[in-house]
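Colleague: Dropping a prediction and its sequence here:
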Amino acid sequence: MYGVTTTQHEDELPPARGALVYDPVVCKAGEYQDVVGPYAMLRPVGGGREWQADPALIRPATPAECLSAEVKAANERAGRAL
């Protein structure tokens, strides 16, 4: 499992591509993309620029964090439609 107090062990599988995870460094949830070098690549819900995260620190997003990220994406889509 991913978490702030644990480190990733070699036998642990990374999250599935597209899974919502939480990055505590930037305090936001993102869609897991892949690992590139020492970094996990995350993308904002609804698309946007990927950011690098420490794979040892990311964890599955809580239901509240998922909802918050999805509402933010919906609000951004609505703003673009105007």
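Modeller: Perfect, I can see it now.

Colleague: CA only for contacts and neighbour counts going forward, please
Modeller: Will do.

Colleague: Against Gly48, how distant is the closest residue to Ala56 other than its chain neighbours?
Modeller: Leaving aside its chain neighbours, Ala56 sits nearest to Thr7 (4.7 Å; criterion: CA to CA, 6 or more residues apart in numbering). As defined by CA to CA, to the nearest Å, Thr7 lies at a distance of 28 Å from Gly48.

Colleague: Comparison target below:
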Amino acid sequence: MTAQKHEVGAIVRDTGRNRTGRVMGHEGPYVQLRPVGGGREWDARPGDLRPATRDERLSADVTAANARSTGRCL
């Protein structure tokens, strides 16, 4: 698969970690992602990323809203 440059702010699915995150930046060969509701960043390989589906974006938004409502961190 050809790696594409994902725009900062895009919501993507990291298929290597089975997580959805927001692109925060690029460092060397990696893309930095952060959970949609905030939290700890992780590095992902560009070849493991694809645009998140509508359902994946919705699920990430619900997870973030639930975390905010219970006062816990992601």
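Modeller: Received it, and whenever you're ready, just let me know what you need. Everything numeric in this text was worked out from a predicted model, so none of it was measured.

Colleague: circling back to that earlier point, quick one, which of Thr7 and Gly48 of structure 1 is more surrounded?
Modeller: The residue with more neighbours, out of Thr7 of structure 1 and Gly48, is Thr7; 15 against 10, by other CA atoms under 10 Å.

Colleague: and that one, what pairs with it in structure 2?
Modeller: Aligned against structure 2 by TM-score structural alignment, Thr7 of structure 1 finds its counterpart in Thr2.

Colleague: again, but for Leu57 of structure 1
Modeller: By TM-score structural alignment, Leu57 of structure 1 lines up with Asp48 in structure 2.

Colleague: Could you give the number of residues near its match?
Modeller: Neighbour tally, Asp48 of structure 2, other CA under 10 Å: 16.

Colleague: what sits against it?
Modeller: Going by CA atoms under 8 Å, 6 or more residues apart in numbering, Asp48 of structure 2 touches 13-16.

Colleague: before we move on, what about Gly46 of structure 1?
Modeller: Gly46 of structure 1 sits next to 70, 73-74 when contact means CA under 8 Å, 6+ apart.

Colleague: please redo it, this time with the cut-off set to 10 Å
Modeller: Applying CA atoms under 10 Å, 6 or more residues apart in numbering to Gly46 of structure 1 gives the contacts 30-31, 69-74, 76-77.

Colleague: and it, helix, strand or coil?
Modeller: Look at Gly46 of structure 1: counting by DSSP: H, G, I helix; E, B strand; the rest coil, its state is coil.

Colleague: what residue of structure 2 takes the place of it?
Modeller: Taking TM-score structural alignment as the criterion, the aligned counterpart of Gly46 of structure 1 in structure 2 is Gly37.

Colleague: No further questions, thank you.
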